[in-house]
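Asks: Let me see the structure of the following:
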Amino acid sequence: MSIMYWTIWESDCEDPQVFLELTRECFSRWAVDDHAGESLEDGQHQVGHRRITLRSIADDAVSGVEGCTIDDMEGASSTRWCTTVRVAAGGGTAHIWVENCMETNDPTQRIKVGRPRVVADLLSLSENPRLKRDALCGTPRVITADDVSDFVSMLSYGDRRLPVIVFTEPFQTSGGRWRQLACQTARRSMGVATVAVLDQAAVSCFRAAFDDLAVWGGGIRTYAPRLVKSPADARRHRFIPAAEMRENDSWVVDRLVGTVAQLSTRRRVPGVFSVFLSDQRAISENELAEFRYQWEFDLELEKDDHATTQFELGRVSGHLERIVQKLRESNLEHLIWDAQVAPEDGLPDQVQGVTEAIVAAKEHLGEWLTIADSASRELHGIDTAPEAVSWGNNAYRGFRALAEYARSCKEDGFAGGFWVWCQRGGAMSVSWPATDKKLAMSESESVMNRDKYRKSRIFDVHHDVARSGRLLMQAHLKISEGGGDLAPRIYFHDDTAGATGKVHVGFVGPHYLVPNTKS
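Replies: Coordinates of the predicted model:
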């Protein structure tokens, strides 16, 4: 099963037995969806399609209650949801752990992540709910200009455990829509994140205090746990520009909640919960061997990718040093410093995920690159994966390479095709490796001869390229070899010699949506 949501918090608790009984009643009402119902007894219960298990635990120091629900959803695809609640109380403190897991036989199924309703019910029982020093709340924290100093201190302290999602008021306000989205995000991410809202007056103070790590103008930033150090550390704290919010704000909320939910699954479990582990099923040796094989395989891919990156870095660094030397010899050294920082309205140097790479490419590369509106497919898992930033910047580099190739064809008269252009080495900042691990200009016969594989590679394209508005695309960028079926692919059509003179991207999404015989 995949863990979709995982929250742990502490609560003050004067009487453990009373608190545990209230917890049992709360879980029972939620599990049977009957707010007038009585507490379930220990044991197994069946309510409709839901199986419920409840048990009590006690040792010399700690008492506990554990409840579990399993929902089997039958339909076009079989999906199972499992929600587990564990509460351990003793010594004046109660520890609450809620875990939500899912498994399905349909890897393309779109999952909307969010806290189970029982989390809100349990938080209402808790007195001073917190994760270490971080208070848990299901509503946005309103930050005024007077609050900014304390807010920056809270973001910066090294023991912060919860991510903080900051919404800012747009320059051209869209009524209260941005606040509504903040409330939705706070409600769905309850227990795994803190949400804050800053109006324009607070944003001005925030920018002055936090400099390049701040956010403004309708943008949103998620400040990851641990110490916020310097602008060089900005990539850890994902930024969503206002333009992306305007394009699809409900999708942005899904991304935000998915990101903080994934961060929550990496949290360590306090030792007090060991009281529940006495009769848990041990992982079999076969399962361990399978996990180890997959980790070792991914590690080898990462090592190989790292070696390739180091080689490219050496080549680019050498090229840059030669350019700097030429500029110095021509008394044009000032141009080096003029070009060191990208202008605010220019092409950004890096992005925080694949979705942001698409937005940046549409905004800045449209003269040479067209990305179909329908190209973005199932990016939620990609944008919330641990590799999200790496994948996003690789995709962005790929978009820039395709655009630079199209420009080179039109303005420089290049006519050798994208593979040859990559072999030759385009502009150093956007070149793409011409290797089988990173680029394929066609699919194998085994893929093209099977109808289901062939159909999965027919994408929307501009009508000037194909009258029907649909075209079979075989050429694609391989954003990552590691990452399994989630690894992103970018499918494109080269029309540099055609009516549009551009490269057209028809698909950006996970590998499992464009399967092959090895998938």
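
Asks: C-alpha only now, for contacts and for neighbours.
Replies: Noted.

Asks: any idea how far Phe19 is from the residue nearest to the spatial centre of the chain?
Replies: Centroid-nearest residue in the chain, with CA atoms, centre = their mean: Thr384, separated by 1.7 Å. Going from Thr384 to Phe19 by CA to CA, to the nearest Å gives 35 Å.

Asks: do Asp298 as well
Replies: Applying CA to CA, the value for Asp298 to Phe19 is 45 Å.

Asks: The two - which one has more neighbours?
Replies: Phe19 (21 against 16; other CA atoms under 10 Å).

Asks: Over to the more buried one. Which of the three states is it?
Replies: For Phe19, the assignment made with DSSP: H, G, I helix; E, B strand; the rest coil gives helix.

Asks: is it true that the residue nearest to the centre of the chain touches Thr259?
Replies: Yes. Under the criterion of CA atoms under 8 Å, Thr384 is in contact with Thr259, at a separation of 4.6 Å.

Asks: Any buried residues in stretch 411-420, and which?
Replies: Within stretch 411-420, the residues that count as buried by 16 or more other CA atoms under 10 Å are 414, 418-419.

Asks: Dump those into TSV; add distance to Gln200 and secondary structure as well.
Replies: Listed next are the buried residues of stretch 411-420 as TSV, based on distance: CA to CA, whole Å; DSSP: H, G, I helix; E, B strand; the rest coil:
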residue	distance to Gln200	secondary structure
Phe414	49	coil
Phe418	46	helix
Trp419	48	helix
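
Asks: Now the second one, please; I'll put the structures next to each other:
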Amino acid sequence: MFNGAFRIYARNVDPADPGNAFRHRYFTADRYRWDRKRAAVLAGRMAGPESTLRRPPPEFDAIKERLNRARAGIDNYEKMFNELGTEFDEVKAEVRELRRERSDLQEWEQEAERLEAQLDYAKKLLIVNGICDDFRLDEEGRFREKPPRSSREVATMVRKYLHDRVELHSEALRGDKVMDRNSASASWAQTAWQGFKALYAYGEYMAENPGQNVDFFTWCSGPHNRSGWTRDKTARGESGATMDKRGKTRIFPVSVKLSRNEEMEMVQHLKIQRKGEGDIPRVYFVYSPRTKKVHVGFYGPHELVPNTKSRKR
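Replies: Here you go, the predicted structure:
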């Protein structure tokens, strides 16, 4: 239609049939333009009688049921969506809380590491100054001295507390089971620990006095030795006969910083016990002005470094 007119088509319309034109009423714009409700009234008068006589098609009920189910499904989806949204917000809040806790935990771990480093340094000061060896909490929560009771404990303490002046090679400890099965093993461990602390004090002295040419044996007799270690428990070297026959057993592993071949001959040693069987401990070492450290290449039983007087077991 044109100029605002509208037409209501009756049922069974056939636009190609010229005779159908008179069956379908139309209304010009002049009939309703001055009253907005007029068009609805006119359309209702025409369509009302027809609509009351017609029944919905057979498919109507099925389609209506499907639409109702779809509407119910949409409601369920909306409910589910809202629940998921709430759960998502809760998860986001938990993630934020976990991130905050992780950040706090990292700060606590860093603080714990810092305090542990300070505690280790304090222990080291007490150890190298001869005040106390190691510590542990007793049943009443107080610190008490805990001396080493095995050669492996000694090695652990040397690497932990004395490493800046005494370098115990990773392969230096040998035959620890042989030494530790002896009834005197605990006493040997404590004596060895005292010897290592004396080597630390010697290394400190040599590092602070680079112009000095003093071996450990001589240092033990001097005024700078406050460790309590005496030179009668120290050997300056080996006899010529021992070196001729057993010289290869005095070559020990060292750091590549000390030797490109990563091995070096050592003859100075600590006598943890001066006389005894093949299981008595020995500690072979050398001082290096280059590294300013005492390098220990061997800590083990005498039977692994025999001399000409050693008896075969």
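
Asks: Let me see the TM-score of these two.
Replies: Comparing the two superposed chains by TM-score structural alignment, normalised by the length of the second structure, the resulting TM-score equals 0.51, with 174 aligned residues with a CA RMSD of 2.5 Å.

Asks: Which residue in the second structure aligns with Glu387 of the first structure?
Replies: Using TM-score structural alignment as the criterion, the counterpart of Glu387 of the first structure in the second structure is Ala184.

Asks: which residues touch the residue nearest to the centre of the first structure?
Replies: 255, 258-259, 262 (CA atoms under 8 Å, 6 or more residues apart in numbering).

Asks: out of these, who's nearest Ala120 of the first structure?
Replies: Set against Ala120 of the first structure, the nearest of the contacts of Thr384 of the first structure by CA to CA is Gly258 (18.0 Å).

Asks: Assumed the closest one was part of a helix.
Replies: Yes. Gly258 of the first structure forms part of a helix when assessed by three-state DSSP.

Asks: could you measure it against Gly353 of the first structure, distance?
Replies: Gly258 of the first structure sits at a distance of 13 Å from Gly353 of the first structure (criterion: CA to CA).

Asks: now do Asn393 of the first structure
Replies: 7 Å.

Asks: Who has more neighbours out of these two?
Replies: Gly353 (27 against 20).

Asks: Aligned to the more buried one, what sits in the second structure?
Replies: Counting by TM-score structural alignment, Gly353 of the first structure lines up with Ser150 in the second structure.

Asks: Just the buried positions in the helix or strand harbouring Val286 of the second structure, please.
Replies: With elements delineated by DSSP states H and E, Val286 of the second structure resides in strand 281-288, which encompasses its position. Residues 281-287 are the ones in strand 281-288 of the second structure that count as buried (16+ other CA under 10 Å).

Asks: Could you count how many residues lie near the alignment partner in the first structure of Glu265 of the second structure?
Replies: Taking TM-score structural alignment for the superposition, Glu265 of the second structure sits opposite Leu472 in the first structure. A total of 17 residues lie near Leu472 of the first structure under the criterion other CA under 10 Å.

Asks: who touches Leu472 of the first structure in this structure?
Replies: Residues in contact with Leu472 of the first structure (CA under 8 Å, 6+ apart) are 454-455, 457-459.

Asks: Give me the buried subset of those.
Replies: Among the contacts of Leu472 of the first structure, those classed as buried by neighbour count (16+ other CA under 10 Å) are 454, 457-459.
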